[in-house]
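J.: sharing a model that was predicted from the sequence below.
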Amino acid sequence: MDAQRALFEHKMSKIKKTKIFLLVLIGILGVTVVQDFLQSRYQSYSFYFSESLLFSILWILFVPITLGTRHFFQKSPRLLQNKWTYRTFFILSTVVIHIVFYALLIHLISWIFMSHTFHFWRNLTYTLSQDLYKYLFVYSAISLLPISIEKKKHTEPLDFTEFIWVTSGRKSEKISTREITYIQASTPYVEIYLEGKKYLHTDTLKSLEKKLDQSSFVRIHKSTLVNLDKVQQLKSRLNGDYDVLLSTGEILRLSRNYVAGFRAKQDRSSSQAEKYSG
């Protein structure tokens, strides 16, 4: 229940942020259109709502370009080691991207939806000559905002299945996932192996993998999941693959494509065991 509640709250938080973002965009559009209308009245020239709405994209683009560029820098820690290097690269890259993309967007939208086309090079030249200072000022101010390095974290599922209901003849039986030795795909079913028992279960290996405790169960082959607690020994085949000896005496193949993931979970499991025993 706690996991479901946490997931629900996370979804609601994302919906709330999306609504706020949309309201901000609508507000920016409204302010720019009103400003254009008042300016047209003050200088006594015709006001065209469609053109005003089109050119107001200039302000809207600050949001996605800022978010996208900062996300890129978060994934490039070397560029963040020196704050002045980061700020210089951030300002230059965002200004160039914004000006080029804005001119291209105006050209395409006007060409597709309007009777008069605003050509790319004319848009680019006008923006550079009239609005360059706006871009430099806004993105220079944004570059002063703190940015944190995005660290990759290993995430475990919020919850996992402790029991699985399987059908045996006319009976349904509840088995503990801790007792499972390994699971193999047998399309359209999976074969669940316990010590001295085997069950045919209606599910997919991919689906079961998501439900099980991922700190205990690890994929060793595209068609096999094994319980780490049941692993007794690894023996190299000298070709990148390994033989996995289980507590039941059975031997499974650990494919070279899954060795790194197996080792990582094995080391994590060992360190957790040492922590609890200490």
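T.: Yep, it's here.
J.: only C-alpha atoms for contact and neighbour calcs from this point on.
T.: Fine.
J.: what's the neighbour count on Ser129?
T.: 9 (other Cα atoms under 10 Å).
J.: show the contacting residues for Ile183.
T.: Ile183 makes contacts with Val190, Glu191, Ile192, Tyr193, Leu205, Thr224, Leu225, Val226, as judged by Cα atoms under 8 Å, 6 or more residues apart in numbering.
J.: quick check: which element contains the closest residue to it other than its chain neighbours?
T.: Nearest non-adjacent residue to Ile183, counting by Cα to Cα, 6 or more residues apart in numbering: Ile192, 4.6 Å away. Assessed by DSSP states H and E, Ile192 sits inside strand 189-194.
J.: that strand: how far from the chain's middle?
T.: 32 Å (Cα atoms, centre = their mean, to the nearest Å).
J.: same deal with stretch 92-104?
T.: Using Cα atoms, centre = their mean, the offset of stretch 92-104 from its chain centre is 25 Å.
J.: put this beside the first:
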Amino acid sequence: MQQHENPMQTLLSIMAKLRDPRGGCPWDLEQDFASIAPYTIEEAYEVADAIERGDIDALKDELGDLLLQVVFHSQMAAELGHFDIDDVAQAISDKMIRRHPHVFGNEDADDPAKVVSNWEAIKAAERADKDTDQSALAGVALALPALLRAQKIQKRAARIGFDWPDVAGAVLKLSEEIDELHSAQTEAERFEEMGDLLFAAVNVARHHGIDAEAALKAGTAKFERRFRAMEQNAGEEFAAMTLDEKEAEWQAVKKEAG
């Protein structure tokens, strides 16, 4: 394949070749938007993982993988006559200019909070112009992680006044949902009440200014560190230990780790 001076153009040419019915890759040719979507999500998470690990070389590689996803979707759309990568770039350029009137226009925004406020107002106006769904909850992506989506849904509702006035109401609701889970009689009821409980827990986190997704991630990481420490301390005997012995080891690890 001829190498282009522009690396982006090289990538676009590679993707076009992979999707060429005459001599392209059978796997790439078989894909569509839906089949590629899980890979797109996975690559976004791998970008976030590289950032969290502070691995700048991995970040470069993972950003390349994520860029490939954008190119892949754009190539498929171009084949169907919908849009191409230039249209994607133009659309995001227009959006960034439109949503930063304090930079590209005459509005003032001298602190991050004002920028966010302006952004959300402009975003809401854009939705009103093009969406048939005029709900305050419209536009919150279904594919978001569940805790993150719950948080966004709650923020949307709070913007129009449907919210507890303070954290006390949210905590009381969480306690109520715990009681309702304990009282549930069937598997279906327990499933429903568990969902209500988790939603209420996200609400408590939101009122405390805590990102529920990040908090759960940190809590899971802490459990993993302590559990691995237990395994290391106990060695091969760990699995055979009684629950009381494991609990004692857990408390020891917890005390040591702080």
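T.: It's in. This one's a predicted model, so the numbers in the text were calculated from it and none came from an experiment.
J.: report the TM-score for the pair.
T.: Once superposed, the chains reach a TM-score of 0.24 (TM-score structural alignment, normalised by the length of structure 2), with 110 aligned residues with a Cα RMSD of 6.5 Å.
J.: returning to that earlier point: was I right about the residue nearest to Ile183 of structure 1 contacting Gln184?
T.: Yes. Ile192 of structure 1 lies in contact with Gln184 (Cα atoms under 8 Å); the separation is 6.7 Å.
J.: angle of the helix or strand containing Ser172 of structure 1 against strand 189-194?
T.: For Ser172 of structure 1, the host element (DSSP H and E) is strand 171-176. Strand 171-176 of structure 1 runs at 60 degrees relative to strand 189-194, counting by axes from the mean of the first three to the mean of the last three Cα atoms, to 10 degrees.
J.: helix or strand right after strand 171-176 of structure 1?
T.: strand 180-186.
J.: what angle sits between that following strand and strand 189-194?
T.: Strand 180-186 of structure 1 and strand 189-194 are oriented at 160 degrees to each other (the same axes, to 10 degrees).
J.: now do the buried residues in strand 180-186 of structure 1.
T.: Ile180, Thr181, Tyr182, Ile183, Gln184, Ala185, Ser186 (16 or more other Cα atoms under 10 Å).
J.: in the stretch 101-250 of structure 2, which spans are helices?
T.: Under the criterion DSSP state H, counting those that start in this stretch, the stretch 101-250 of structure 2 contains helices at 101-104, 112-130, 146-159, 167-183, 187-207, 212-234, 243-257.
J.: same question, structure 1
T.: Along structure 1, counting by DSSP state H, helices occupy 2-43, 49-55, 57-60, 62-74, 83-113, 120-130, 132-143, 205-211, 259-277.
J.: quick one: closest of the ones you listed to Ile175 of structure 1.
T.: The closest of the helices of structure 1 to Ile175 of structure 1 is helix 205-211. By Cα to Cα, the value is 13.8 Å.
J.: sorry, back to before: can you redo the contacts of Ile183 of structure 1 as a markdown table with neighbour count and distance to Lys19 of structure 1?
T.: Output for the contacts of Ile183 of structure 1, formatted as a markdown table (neighbours: other Cα atoms under 10 Å; distance: Cα to Cα, whole Å):
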| residue | neighbour count | distance to Lys19 of structure 1 |
| --- | --- | --- |
| Val190 | 20 | 43 |
| Glu191 | 20 | 46 |
| Ile192 | 20 | 45 |
| Tyr193 | 17 | 48 |
| Leu205 | 23 | 38 |
| Thr224 | 20 | 43 |
| Leu225 | 22 | 42 |
| Val226 | 24 | 44 |
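J.: Ile26 of structure 1: which of those residues is nearest?
T.: Leu205 (45.8 Å).
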